[in-house]
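> coordinates only, sequence not included:
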């Protein structure tokens, strides 16, 4: 899908949660090519839901690393654990504990620091469990040569790819492997999918999907909130929202699924119930 230069410029600059500040200098040793960069990130991080598969047991202090919202403090924590250059793989116990959102915003932060357009996206992966849409994040990276967004799942290392029997390229995922939150919402509203098939663990259904619609809308505004953040209109169950409020969710789903960034930015400015608390984005 063609993008305007204005939008590409927008996503090539850090947002409030992806600016790296004094930690940007540590990126110098990282490789420039996307496959090598993804591999380097995987050697610096460990996914919180896969730790036991790697043979790693975490205490609560280590598990709380996924609560760090901005990218810069994440890099700070990583370097506190191991101060070596970022191109050097860490042993498992010295890697930053992360989740899918963290892999995505760290990739976005690193690429934006290099002036490469990148944007985290929130939605659902179809490759984790059969007949299930798993709550998930990935990052879209602009391919200047192909003039399109590549969908990249940067958490899928060799162990995960083998365990999940991944049969596609995680650095250029085909259509259907990842369902944007807005598309999931629209599928369910049209009766084409069961909302209870969307979620993670015991959390699923209409209100869960709606939360991901909010998160993806904000990500297109370069505000990448935590997967469990709840604010504004999300604190009212969808069934209790007014028809006008429900229509706003439908519109947010439509414009975010379409990737209409200009409309998403305008919508975010004009609808207070969708706006993230200011303290979340003051870094």
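Perfect, I can see it now. Computed from a predicted structure; not experimentally measured.
> going forward, measure contacts and count neighbours with C-alpha atoms only.
Will do.
> where along the stretch 1-150 of the chain do the helices fall?
Ranges of helices in the stretch 1-150 of the chain, per DSSP state H, counting those that start in this stretch, are 5-11, 34-42, 60-63, 71-81, 100-113.
> let me know the angle separating whichever strand in the chain runs longest from helix 100-113.
Ranked by residue count, the top strand of the chain under DSSP state E comes out as strand 133-143. Orientation of strand 133-143 against helix 100-113 (axes from the mean of the first three to the mean of the last three Cα atoms, to 10 degrees) gives an angle of 10 degrees.
> this is the other structure I want to compare:
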């Protein structure tokens, strides 16, 4: 199976569990996703007073479970949408794109278009178009009403590469001093630095290899704080970051996950319940 065929094929996470009849247009599909999901941290912007217990909806790991909870992909009021995170917008969109035969994959990294001067933890979709190659699509922004996210003149259907840093690129730029680590992280939680980039280096590699984990999944080398990492471990992440930044190829991503047991994705994070 070549790379494009692999990214046309559903992963255990994106498999919808049933046939889907959809228009093969990324922009239209992003609107479909936006009509059934609302970001739990942006719910108030949509006029939704989200009860605390509904924040747990973001723990739904598999697209099939999302669809079972939703019942259909019909647009609904924001209060009736699943309350999720950016990752869920992406995996649902990737599932719909793959169902239409369009190669697509999730990318974990940092967006520089929500807050001036800061690169916030975020996920986007990467979509293949013949004659164009891979391009970035922000499913969360594209699926929402125009202007609600205050991202200026950003085209969410064609996010510039300097607007979204995949995990590996953020790591490389912080490690080499091209970017201040204090400008990379989770602004709402007051978290920044190379440890924040460290997690998305590994999560992005996992997504490239077909394992779309949750944004807070932590295993192996991820929990070890950057300040306490020995230099060989930092060098290992430098190598991983090179694969993430290049976007593979698939064989390289799979090989990289085998470089160290601490990189391998635990099976329970992508194993669908029986």
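Yep, it's here. From a predicted model like this one, the values you see are computed outputs, not experimental measurements.
> tabulate the helices of the stretch 1-150 of the first structure (a markdown table), appending distance to residue 258 of the first structure.
A markdown table is the format used below for the helices of the stretch 1-150 of the first structure (distance: least, Cα to Cα, whole Å):
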| stretch | distance to residue 258 of the first structure |
| --- | --- |
| helix 5-11 | 14 |
| helix 34-42 | 25 |
| helix 60-63 | 35 |
| helix 71-81 | 27 |
| helix 100-113 | 20 |
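> I'd like to know which of those helices lies nearest to residue 89 of the first structure.
Among the helices of the stretch 1-150 of the first structure, the nearest to residue 89 of the first structure by Cα to Cα is helix 34-42 (7.0 Å).
> once aligned to the second structure, how far is the longest strand of the first structure on average?
Its aligned residues in the second structure lie a mean 0.5 Å from strand 133-143 of the first structure after superposition (mean Cα distance after the TM-score superposition for the first structure).
> list of residues touching that strand?
Applying Cα atoms under 8 Å, 6 or more residues apart in numbering, the contact partners of strand 133-143 of the first structure are 100-101, 103-105, 107-108, 116-126, 128, 148-154, 179, 197-200.
> counterpart of residue 138 of the first structure over in the second structure?
Taking TM-score structural alignment for the superposition, residue 138 of the first structure sits opposite residue 124 in the second structure.
> how much space between that match and residue 176 of the second structure?
From residue 124 of the second structure across to residue 176 of the second structure, the span is 25 Å (Cα to Cα, to the nearest Å).
> who has more neighbours, these two?
Legend: neighbour count by other Cα atoms under 10 Å for residue 124 of the second structure and residue 176, higher for residue 124 (30 against 9).
> measure the counterpart of residue 258 of the first structure in the second structure to residue 51 of the second structure for me?
Aligning on TM-score structural alignment places residue 258 of the first structure opposite residue 246 in the second structure. Per Cα to Cα, residue 246 of the second structure is found 41 Å from residue 51 of the second structure.
> look at these two and report which has more neighbours.
Taking neighbours as other Cα under 10 Å, residue 246 of the second structure and residue 51 compare with residue 246 leading, 13 against 8.
> if we can go back for a sec, out of the helices of the stretch 1-150 of the first structure, which is the most enclosed?
Comparing the helices of the stretch 1-150 of the first structure by mean neighbour count (mean count of other Cα atoms under 10 Å), helix 100-113 comes out on top with a mean of 26.
> counting contacts, what elements does that helix pack onto?
helix 34-42, helix 71-81, strand 118-125, strand 133-143 (3 or more Cα pairs under 8 Å, 6 or more residues apart in numbering; DSSP states H and E).
> give me the angle between it and helix 34-42.
Using the same axes, to 10 degrees, the inter-axis angle of helix 100-113 of the first structure relative to helix 34-42 is 130 degrees.
> which residues of the second structure does helix 100-113 of the first structure align to?
Mapped onto the second structure using TM-score structural alignment, helix 100-113 of the first structure covers residues 86-99.
> how close does the closest residue to residue 110 of the first structure other than its chain neighbours sit to residue 63 of the first structure?
Counting by Cα to Cα, 6 or more residues apart in numbering, residue 110 of the first structure lies nearest to residue 27, which is 7.3 Å off, once chain neighbours are set aside. For residue 27 of the first structure, the distance to residue 63 of the first structure equals 25 Å [Cα to Cα].
> with residue 7 of the first structure instead?
36 Å.
> with residue 257 of the first structure instead?
Applying Cα to Cα to residue 257 of the first structure and residue 63 of the first structure gives a distance of 32 Å.
> for residue 213 of the first structure, same thing?
Residue 213 of the first structure sits at a distance of 26 Å from residue 63 of the first structure (criterion: Cα to Cα).
> count of neighbours near the corresponding residue of the second structure for residue 197 of the first structure?
By TM-score structural alignment, residue 197 of the first structure lines up with residue 183 in the second structure. Neighbourhood size, residue 183 of the second structure [other Cα under 10 Å]: 19.
> enumerate every residue touching the nearest residue to residue 183 of the second structure once chain neighbours are set aside.
Leaving out its chain neighbours, the residue that sits closest to residue 183 of the second structure by Cα to Cα, 6+ apart is residue 118, at 4.7 Å. By Cα under 8 Å, 6+ apart, the residues touching residue 118 of the second structure are 112, 183-185, 187.
> look up the closest residue to the aligned partner of residue 63 of the second structure in the first structure, ignoring the ones flanking it.
Residue pairing (TM-score structural alignment): residue 63 of the second structure is matched to residue 71 of the first structure. Leaving aside its sequence neighbours, residue 71 of the first structure sits nearest to residue 18 (Cα to Cα, 6+ apart; 5.2 Å).
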